[in-house]
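Asker: can't give you the sequence, but here's the structure:
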């Protein structure tokens, strides 16, 4: 059986924060907003004014820094038993996830207000829980996708460039992962058969990024939203999120299991990890040299990593390459591949990418 999931309403544009109250009022009148302290300092009064004008009763709770069970319990305690109609999260990925977690705990509706575009998490019903030492505990799920996703693209344009680039990295891989999942008769994030619409969205996402990523990054450098940035944000936040949830994932996202277990790669941004991971996937697929040369050139032009040296400044030891390969293949999404992969194949692909980065003329297929 096929399942397609999506947010109830998606709003995007420069100045969107000014209509947040109006959009929330469509859904709820009593709202709790979990907000990153930096975002609160910059935009809290603007958000409060928008909500007051729309007749929305808003309570702001400052995010403590980690999406952990302890943080959710702290926020719940601050509410003192008062359950809102909706919980929203405003900030980066962790802040948004803790908003989802609180909404789930309170059995209420959820909304997301991303102030960076580093992943497609705002549209997703997933959220990730960590312990106090930032070790992954679990990937949890809301009963449904958020009721509202609101993205102010001028706020995004003013955020750090590397976070915007990481969002491009997270999104550019989705075409190749959805293709693999569908061909492997895999399951999407809803545990159902992938829908063909997700593949169409993933293709569109990839095309937008290839056509507009460089110009959008230039807009971020100018700290000014423009049409190129608007297109890329729609691709990285909306199209990417819809395609991966309803289409499924594959080896690229599985690589994060392995990379996160090696300290020198563990703290690389998620989008950079999966961008590197998709190159490993494409090598293992046996893509031809012309294709690999093209995607290498694109990654290098915009600043995405093409090797582990580029990801974190150091090549892997033999033991580290083995750890990455073993844990990658243990991830559930790694099964979404045309064949059952062996650890030595993944290690060979990893080493082949390091060799290619050091010696650009070396064919990638030679080592696998």
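Answerer: Noted; the coordinates are in hand. All figures in this text were calculated on a predicted structure; none of them were measured in a lab. Numbers count the residues shown, from 1 in each chain.
Asker: alpha carbons only for contacts and neighbour counts from here, please
Answerer: Fine.
Asker: For the closest residue in space to residue 175 that isn't next to it in sequence, give me its contacts.
Answerer: Excluding the flanking residues, the one nearest residue 175 by CA to CA, 6 or more residues apart in numbering is residue 202, at 4.6 Å. Applying CA atoms under 8 Å, 6 or more residues apart in numbering to residue 202 gives the contacts 174, 175, 178, 239, 240, 243, 244.
Asker: Quick one: end-to-end distance for stretch 7-24.
Answerer: One end of stretch 7-24 sits 14 Å from the other (CA to CA, to the nearest Å).
Asker: check contacts around the closest residue in space to residue 186 that isn't next to it in sequence.
Answerer: Spatial nearest neighbour of residue 186, excluding adjacent residues (CA to CA, 6+ apart): residue 336 at 5.7 Å. Going by CA under 8 Å, 6+ apart, residue 336 touches 180, 181, 183, 184, 185, 186, 249, 250, 251.
Asker: and the gap between the residue nearest to residue 175 and residue 183?
Answerer: Separation of residue 202 from residue 183 (CA to CA): 14 Å.
Asker: neighbours around residue 54, how many?
Answerer: By the other CA atoms under 10 Å criterion, the neighbourhood of residue 54 contains 18 residues.
Asker: which residues sit in contact with residue 311?
Answerer: Per CA under 8 Å, 6+ apart, neighbours of residue 311: 265, 268, 272, 273, 276, 305.
Asker: In addition, the following structure is provided for comparison:
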């Protein structure tokens, strides 16, 4: 029987980060199994095929390649799980962005005792370290969170690949990571049980705070490094913040309105061209408004967001001239049963979400530099 007030922190078994780390994949995977299915989309395969194939071959690991369909849907999970089962794989590796990695994690869960490896090629989300996946409908709308009994066995991040990607990816990751501290402090103050299964530890709360501090200090530098496609200490630090610090912080502290409102935004087809962290950033703004955050805190958030190129207005996430009914639809989805919006220390309604999005957008537009 779990003790009331139990504190928990969960994490992947191993985290590896550095330029050229993909060339070490075989060395690490060989400790987990000898028959691997690697899932990546067609574009990712074009630039990781040689390093992945050579590394696994050198380690004596049998490789089966699967091409990712593009969305983490139940249909895609079932398809890849069937393929992995047919080959007798004992390891599943997801390479690419958050949806491919979430699919690999879900496949590992479906097959029970198969080891899971996350190998992001972008620093766009904190998905790689977590024991959960975001499942979407075939149309691209948020459907549900799927929770697993364990975190990945290995997370491997090649920062040379992160630097090679368009800078929008690492900037979007900053939006996802920026929410970590704002949501963590709310959940801790409200004594909410985190996704780890208990209350937050001091360590996990400190990691969430460190994530925020790292972004504030190095975010603008990292954006410029990404634009120049070079690996620098700033890019390394922000990659770690976006991936590891944010991942441990959100999972062992909790999510709140920022991610709930992100999920709500997905009901509008007009936002489907936006990246996860870009929509989360608008959720963070709305959460700060819901909390009644002081002006200096809103201004700090706005300055940072603008300095790295994150959206701060509804128009910037595809919702220019959004009407009340459209924002209420977002609010209803954001406050659906089971949504993380309910981790706020007060009851949040659909009307409150619509009001917060409207007010946050108005403040951001009013304070924009001409």
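Answerer: Perfect, I can see it now. What you see is a predicted model, and the numbers here were worked out from it, not measured in a lab.
Asker: Now the TM-score, please.
Answerer: The TM-score (TM-score structural alignment, normalised by the length of structure 1) is 0.93; 361 aligned residues with a CA RMSD of 1.8 Å.
Asker: quick one on the thing from earlier: out of the contacts of residue 311 of structure 1, which comes closest to residue 209 of structure 1?
Answerer: Within the contacts of residue 311 of structure 1, proximity to residue 209 of structure 1 (CA to CA) peaks at residue 272, which comes in at 15.1 Å.
Asker: ranges for the helices of the stretch 51-200 of structure 1?
Answerer: Taking DSSP state H, counting those that start in this stretch as the criterion, the stretch 51-200 of structure 1 contains helices spanning 69-79, 93-106, 153-157, 161-172, 174-183, 196-222.
Asker: what's the longest one aligned against in structure 2?
Answerer: Applying TM-score structural alignment, one finds that helix 196-222 of structure 1 aligns to the residue range 202-228 of structure 2.
Asker: The matching stretch: average distance to aligned residues in structure 1?
Answerer: For stretch 202-228 of structure 2, the mean deviation from structure 1 after alignment is 0.7 Å (mean CA distance after the TM-score superposition for structure 1).
Asker: Identify the spatial nearest neighbour of the aligned residue in structure 1 for residue 353 of structure 2, chain neighbours not counted.
Answerer: Superposed on structure 1 with TM-score structural alignment, residue 353 of structure 2 falls opposite residue 346. Excluding the flanking residues, the one nearest residue 346 of structure 1 by CA to CA, 6+ apart is residue 325, at 5.5 Å.
Asker: How about residue 153 of structure 1?
Answerer: Ranked by CA to CA, 6+ apart and with sequence neighbours excluded, the top spatial neighbour of residue 153 of structure 1 is residue 14, at 4.7 Å.
Asker: wouldn't that neighbour be in contact with residue 152 here?
Answerer: Yes: Residue 14 of structure 1 lies in contact with residue 152 (CA atoms under 8 Å); the separation is 5.1 Å.
Asker: neighbour count winner among those two?
Answerer: Between residue 14 of structure 1 and residue 152, counted using other CA under 10 Å, residue 152 has the larger neighbour count: 24 against 17.
Asker: Quick one: map the more buried one onto structure 2.
Answerer: Mapped onto structure 2 by TM-score structural alignment, residue 152 of structure 1 lines up with residue 158.
Asker: For that match, list the residues it contacts.
Answerer: Residue 158 of structure 2 neighbours (CA under 8 Å, 6+ apart): 17, 18, 19, 20, 21, 22, 119, 120, 121.
Asker: how about the one helix or strand the residue nearest to residue 346 of structure 1 maps to: buried residues?
Answerer: Per DSSP states H and E: residue 325 of structure 1 is located in helix 318-330. Residues of helix 318-330 of structure 1 classed as buried by neighbour count (16 or more other CA atoms under 10 Å): 320, 321, 322, 323, 324, 325, 326, 327, 328, 329.
Asker: and which of those is nearest residue 8 of structure 1?
Answerer: The closest of those to residue 8 of structure 1 turns out to be residue 328 (CA to CA; 33.5 Å).
Asker: measure the aligned partner of the closest one in structure 2 to residue 144 of structure 2 for me?
Answerer: By TM-score structural alignment, residue 328 of structure 1 lines up with residue 334 in structure 2. Distance check for residue 334 of structure 2 against residue 144 of structure 2: by CA to CA, it reads 12 Å.
Asker: Run through who's touching stretch 59-76 of structure 1.
Answerer: Stretch 59-76 of structure 1 is contacted from outside by 31-37, 40, 94-95, 97-98, 101-102, 128-132, 134, using CA under 8 Å, 6+ apart.
Asker: Ignore what I typed, I meant stretch 181-196 of structure 1.
Answerer: 1-5, 244-250, 335-338.
Asker: Quick one: end-to-end length of it, please.
Answerer: 11 Å.
Asker: cool, and stretch 158-169 of structure 2?
Answerer: Between the opening and closing residues of stretch 158-169 of structure 2 there is a gap of 14 Å (CA to CA).
Asker: intersection of neighbour lists for residue 334 and residue 144 of structure 2?
Answerer: With CA under 8 Å, 6+ apart applied, the contact sets of residue 334 of structure 2 and residue 144 do not overlap.
Asker: excluding its backbone neighbours, what's nearest residue 123 of structure 2?
Answerer: residue 170 (5.0 Å).
Asker: ugh, wrong one, I meant residue 57 of structure 2
Answerer: Nearest residue to residue 57 of structure 2, sequence neighbours excluded (CA to CA, 6+ apart): residue 26, at 7.4 Å.
Asker: Residue in structure 1 paired with the one you found?
Answerer: Counting by TM-score structural alignment, residue 26 of structure 2 corresponds to residue 21 in structure 1.
Asker: can you check residue 237 of structure 2 too?
Answerer: Mapped onto structure 1 by TM-score structural alignment, residue 237 of structure 2 lines up with residue 231.
Asker: Next, the contact list for that match, please.
Answerer: Contact analysis of residue 231 of structure 1 by CA under 8 Å, 6+ apart lists 208, 212.
Asker: Could you check how far it is from residue 168 of structure 1?
Answerer: 12 Å.
Asker: before we move on, back to that, correct me, but the residue nearest to residue 57 of structure 2 touches residue 61?
Answerer: Yes: with contact defined as CA under 8 Å, residue 26 of structure 2 and residue 61 form a contacting pair (7.0 Å).
Asker: Turn the contacts of residue 158 of structure 2 into a markdown table, including distance to residue 229 of structure 2.
Answerer: Below are the contacts of residue 158 of structure 2 laid out as a markdown table (distance: CA to CA, whole Å):
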| residue | distance to residue 229 of structure 2 |
| --- | --- |
| 17 | 17 |
| 18 | 15 |
| 19 | 12 |
| 20 | 14 |
| 21 | 17 |
| 22 | 17 |
| 119 | 19 |
| 120 | 16 |
| 121 | 13 |
